[in-house]
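S.K.: What would the 3D arrangement of this be:
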Amino acid sequence: MMIAAVIYNYPKLNIIAGYSAKSTASSIFVANRTLEFTDKTDTDFSPINLADDKVNISEKSAQSGAFGLLTRKAFYREGLGSVLALEEQDLNKNYLTPKRALADQTTPFPYGNAAQKDTVFNNVDYAKLSQTLDVLFDSVNQTRAAVVVYKNQIIAERYADRFNQNSKLLGWSMTKSILSTLFGVLEHQEEIDVFEKDLFDEWRKDERKEISIHNLLQMNSGLEWDEDYNSISDVSKMLFLERDMTKIQIEKPLVGMPNETWNYSSGTTNLLSGILRRQFKTHQEYLDFWYAALIDKIGMNSMIVETDLAGNYVGSSYAWATARDWSKLGLLYLQNGTWNGEELFNEKWVKYATKPTPTSDGWYGAQIWLNSGKRYPNAPKNMYFFSGYQGQNVFVFPDQDLVVVRMGLTKNADIDALLSGIVKSIK
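M.R.: This is a model prediction of the structure:
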C-alpha cells in the first residue's frame, strides 16, 4: 500500500521539489534574499512548503527534498538567472550570457535611474492617494511594492518591510508582455511579419500549418494546453521537467480552430520565444537582443530574464526587476513606443497589442490583458495591463497618463477599488 502511494505521488513530489528549489535559488541569488525569509514567504504555501530546502552559497545552488524520497537542485548562472538541473553535468557546463549596457545613473527617472525631479501636481489629492494604497499593505494582501506614475512622475511609492526601490521582484507572467513587445520591435524594424504562417515542419501535414504568429500572440491558436498549477499539467511539466521549454507546445494537437479558440497557455509564449530565437543567426544575438532592443534600451537595468537549460528565455514566467523598472514598460506603451525621443515601435503596435482577441470576452490582446471586458468595472474600459501569478501587475491608463504597479504575494487585494481610488485622486 505504501509503495503504491509513493509511486502514485512521485510525479507530484518532483514538481514540489522542483518548484521549491528553483524559487529558492532565484530568491537568494537573483533577488538577494535569505533562505529563512524565502522559506517563510515565497515557498510557504501548500504543498510547496512540504519541501526541505538547503543552499550552497559557494556553488550558488539550492537543493530541495520531498520527504526524503526525491531531491531537485537548481543553480545560478551569472546573467541568466537560476535554472533546475536535470543531470549533474548541467552544473558544470559553460553558458553564453547576454551583453548588458551600463545603467544610466545620472539621468532622472524614468529615462535614467537617478532621482526624479519632483513635481507637485495641484490636481492630485495626495492624501486620498495615500489612503487608497493603505489597504494593500496588510497581512491579508501581502503587497511588496506599489508605484504610481503620473505624467512620468512617481507620485506615490510604498514598500513592505525588507523591500525597497532596489528590490528585484518576479513578474511571473508579466514576462509574457516583455516577449510580445519584442515582436513589436522586430515588426517595427520590418524584420518579421506577425501574420506569417507555416511555422514548423511538424505542422505542415495538418491544419496546424494555418496557425500564425498572430494567433500565438493572442493565444488563439486552437492548440491543446492545460494551464493548471495545482496538478501535474502541461505547464508544471514544462517549467520543472523540460530542458527546452520552447518545444512542448509544438507537439500538441489542435482541439479548436485558429482564431476561434482562446486558451491561456504559457507553452504558447515559450514557443514564441523559440520563434524569436530563429530570427537571429546566432544564439548570442538572440540573448543580446532582449536587452539591447528593449530592456536596457528603456533603462530596465535591474531586470534579468532567466533562461532554460537550452538557452531560451523563459518568456512565460521568469523576469525579475524592481517595481520602478516594471513601471517603465508601462510608460513605454503609454508613450506609444517612443522612449526619450527614440521610436522602438509606434501607435500601430499598441493598437494591435491591445485589440481584444476573438473569443476572449474582451479580456486579452497580444500577451496583454485588457479591461474592455470590464474585469475591473470601476476602472476605465480602455485600461490594459501586464499580469502575473500571485498578483503582479502593471496597469496602463492611456487617458489619465498614468501607470500603476502592484507587486505582491497574493491576489486577494481589491484591485478594482485600488484602481478607481487612484483615478479619483487625480482631479
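S.K.: For the rest of this, base every contact and every neighbour count on C-alpha atoms.
M.R.: Will do.
S.K.: Next one: R33 from S61, what distance?
M.R.: Noted for R33: a distance of 14 Å to S61, by CA to CA, to the nearest Å.
S.K.: And these two? Which one has more around it.
M.R.: S61 (26 against 18; other CA atoms under 10 Å).
S.K.: for the stretch 301-427 of the chain, what spans make up the helices?
M.R.: 323-334, 347-353, 415-424 (DSSP state H, counting those that start in this stretch).
S.K.: In a markdown table: the ones you listed, plus mean neighbour count and distance to F45.
M.R.: Conversion of these to a markdown table gives the following (neighbours: other CA atoms under 10 Å; distance: least, CA to CA, whole Å):
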| stretch | mean neighbour count | distance to F45 |
| --- | --- | --- |
| helix 323-334 | 26 | 24 |
| helix 347-353 | 17 | 34 |
| helix 415-424 | 18 | 22 |
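S.K.: would you list every one of the strands in the stretch 51-200 of the chain?
M.R.: 51-56, 61-66, 70-77, 81-84, 143-150, 153-159, 169-170 (DSSP state E, counting those that start in this stretch).
S.K.: The nearest residue to G65 once chain neighbours are set aside: neighbour count?
M.R.: Using CA to CA, 6 or more residues apart in numbering and skipping the chain neighbours, the partner closest in space to G65 is T71 (4.2 Å). T71: 19 surrounding residues under other CA under 10 Å.
S.K.: Run a quick check on T71 versus Q63, I expect a contact.
M.R.: Yes - in this structure, T71 is within contact of Q63 by CA atoms under 8 Å, at 6.8 Å.
S.K.: how about stretch 375-395: buried residues?
M.R.: Residues of stretch 375-395 classed as buried by neighbour count (16 or more other CA atoms under 10 Å): 376, 379-380, 383-395.
S.K.: one more to put side by side:
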Amino acid sequence: MRKILLFILVLLFLALGVVAYIYYPRLNLITGFAAKNMCSCVYEAGREPQSVAAQDNNFSPVDLAEYEIDREDKTASASVFGLKERTAMYNPGLGCVLLPEDTGRNDLPKAKPNRLQAASSLPYPYGNNKPVDTIFPEVDYGQLELALKNAFFEEYKSRAVVVLYKDRLLAEKYAPGFSKDTKLLGWSMTKSITSAVLGVLAKQGRISVENDHLFSEWEADERQNITLNNLLHMNSGLKWEEDYTKISDVTKMLFLADDMSEVQLHKNLEGQPGIIWNYSSGTSNLLSAYIRDQFSTHQEYLDFWYAQLIDKIGMNSMTLETDLASNYVGSSYSWATARDWAKFGLLYLNEGNWNGEQIISKDWVRYTVKPVEGSDGKYGAYFWLNAGGEYPDVPRDLYSANGFQGQHVFVIPSKNLVVVRLGLVEHPEFDLNVFLREVIAAVEKDQ
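M.R.: Presented below is the predicted three-dimensional model:
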C-alpha cells in the first residue's frame, strides 16, 4: 500500500513539474487574463463569479486559475497553484485594470469621462424605449425564428443575437442568464469603435488619414513617414507579434503593461509602410494615444469618445475600459449590451447618419470598407470585409466589427440588415456563413 501511495505521489510530483515547466513562464499572463476578465465580468457586467469561471474563463490554460473575490474592495484575484497571483480592481466609469505589485485604489486614475445619457422619447433603436411592433410582408418570420434557434445550439455558446432590419428591431434572442440589459465584452470590436472616433475627428476637420509625423518619438527616423492611413490599415511596417498562445507583444501589452499605448510606439520598422498587412492590437492602442494628442487636456480626450459618438447614438450602456495610465484600451476592452452594439452597426448601415445627424462622413464609411492590399479582401479600416468571399453565401458588401471568441456586428447594406452575434465560439466552429445565410433568407421571402 505504501509503495502504491509513494508511486502516486511521485506521479503527482512529476505532473506538477511538467505543468510548472510548461506554464510557469506564462503564469503572469494566465493569471492576468483570469483576474482581469473575472473583475470586469463581475463588476462591469454584474455576473456571478461561478458563472464566469465556468464559462468565460473555462479554456486552457486559463482554466487552471483559482480566484478570490473581494466585493467590498471591488477586486478579483487569480493564481495558479498559489503562484503568480494577479489582482484586478474595478474603477467606476473606467472599468477594471490589472494592478502592479504594491499598488491599490489610490493609484488608479482619478479623472472619469463625463457621460450624457439624456432620456429619449424615441423607440429603440434610435431611443431606449419599447421598439415599435412592425410586420414586414417580405419577412418569413418562421425562417427567422429557425435561424435564431439554430444559432443557440448548446455547443455554439451563443449569448445574444439581435437583428435590425430597415431601422427596426426585427428579432432578438438571449441565452439563459443573459438579457437585453446584459453588458458583453466586444474584445476587438473595440478597434472598430476606435476607427469610428477617428472618423468623427476627420469629419470635424481635425485629422486626415494622410497625416504623417504622428509622434515626436518618430521624428529622428523613418517612422516619421508612417501615415494615419497606414495605422488604420494595419500596414505600418512596425514590428509586432499578435500571438495569444505564448508570451508575445500582444499578451505582454494587455497583461503586463501599465501604459498600453507605449508598446507599439517604441517598436522599430521592419518593413516599408503601406506594403505588408500585419494585424496589430498594439497599433490600435497607439491610435488611442494619437486621439489623446488631439486634445489639450486628458479630460477632453476621455469625454470626446462618449460625447461625440457613444452617447450621441444612445449606446448608454457602453463602458470603454482604460489602462493604468488612463488611456482607453482601443484594441480590446469595451462593454455594451447587444442592443447597443446593434446601434453601432446601424450608424454604419446609414453611412454615418444617426436619425438625421451626420456623425461620420459618408466618405469615411466608404474608406472604412475599401479592402487593404495584402488582406485578401478581408480588411478595411478596422472593419472586416466579405469582399473576398469569406462567407460565400452572403453578399460581398457585408462588413463587420469582429472580436475574440465570436463577437460580431455585421452590416449588410444590400439587405438593409444589421446582425449582432455575441458568444464564446468562433467561426468556423460556429459557422457564420450558415448563420448569416439563414437570417438573410428570412428577409427574402418574396424575392
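S.K.: mind listing what's buried in the strand or helix carrying I7 of structure 1?
M.R.: Per DSSP states H and E: I7 of structure 1 is located in helix 2-29. Within helix 2-29 of structure 1, the residues scored as buried using 16+ other CA under 10 Å are 12-29.
S.K.: now do stretch 118-132 of structure 1
M.R.: Those would be 124, 126, 129-130, 132, for stretch 118-132 of structure 1 by 16+ other CA under 10 Å.
S.K.: what range in structure 2 does that stretch sit on?
M.R.: Under TM-score structural alignment, stretch 118-132 of structure 1 corresponds to residues 133-147 of structure 2.
S.K.: For the alignment partner in structure 2 of A66 of structure 1, grab the count of nearby residues.
M.R.: The alignment partner of A66 of structure 1 in structure 2, by TM-score structural alignment, is V80. V80 of structure 2 is flanked by 22 other residues according to other CA under 10 Å.
S.K.: any idea how far the closest residue to V80 of structure 2 other than its chain neighbours lies from K84 of structure 2?
M.R.: Excluding its sequence neighbours, the residue lying closest to V80 of structure 2 (CA to CA, 6+ apart) is A65, at 4.8 Å. From A65 of structure 2 across to K84 of structure 2, the span is 10 Å (CA to CA).
S.K.: Hmm, V305 and I295 of structure 1 touching each other?
M.R.: No - counting by CA under 8 Å, I295 of structure 1 sits too far from V305 to count as a contact (9.7 Å).
S.K.: Quickly list what's touching both of those two.
M.R.: When contacts are counted by CA atoms under 8 Å, 6 or more residues apart in numbering, the set common to I295 of structure 1 and V305 is empty.
S.K.: residues touching the aligned partner of A366 of structure 1 in structure 2, list them.
M.R.: With TM-score structural alignment as the criterion, A366 of structure 1 lines up with A381 in structure 2. A381 of structure 2 makes contact with 195, 232-233, 367-370, 372, according to CA under 8 Å, 6+ apart.
S.K.: who touches the closest residue to A381 of structure 2 other than its chain neighbours in this structure?
M.R.: Nearest residue to A381 of structure 2, sequence neighbours excluded (CA to CA, 6+ apart): T368, at 4.5 Å. By CA under 8 Å, 6+ apart, T368 of structure 2 lies in contact with 380-383.
S.K.: same thing but 10 Å
M.R.: 192, 195-196, 199, 232-233, 348, 362, 379-385, 399 (CA atoms under 10 Å, 6 or more residues apart in numbering).
S.K.: go on, N152 of structure 1?
M.R.: Counted by CA under 10 Å, 6+ apart, N152 of structure 1 has contacts 109-111, 116, 119, 327-328, 331, 334-335, 401-403.
S.K.: Translate it into the numbering of structure 2.
M.R.: Using TM-score structural alignment, N152 of structure 1 lines up with D167 in structure 2.
S.K.: now its match: how far from D363 of structure 2?
M.R.: 21 Å.
S.K.: what's the answer for G356 of structure 2, then?
M.R.: For G356 of structure 2, the distance to D363 of structure 2 - CA to CA - is 17 Å.
S.K.: okay, now the equivalent of Y95 of structure 1 over in structure 2: neighbour count?
M.R.: Structural alignment places Y95 of structure 1 opposite K110 in structure 2 (criterion: TM-score structural alignment). K110 of structure 2 has 10 neighbouring residues, counting by other CA under 10 Å.
S.K.: I'd like to know how far K110 of structure 2 sits from A325 of structure 2.
M.R.: Taken as CA to CA, the span from K110 of structure 2 to A325 of structure 2 is 10 Å.
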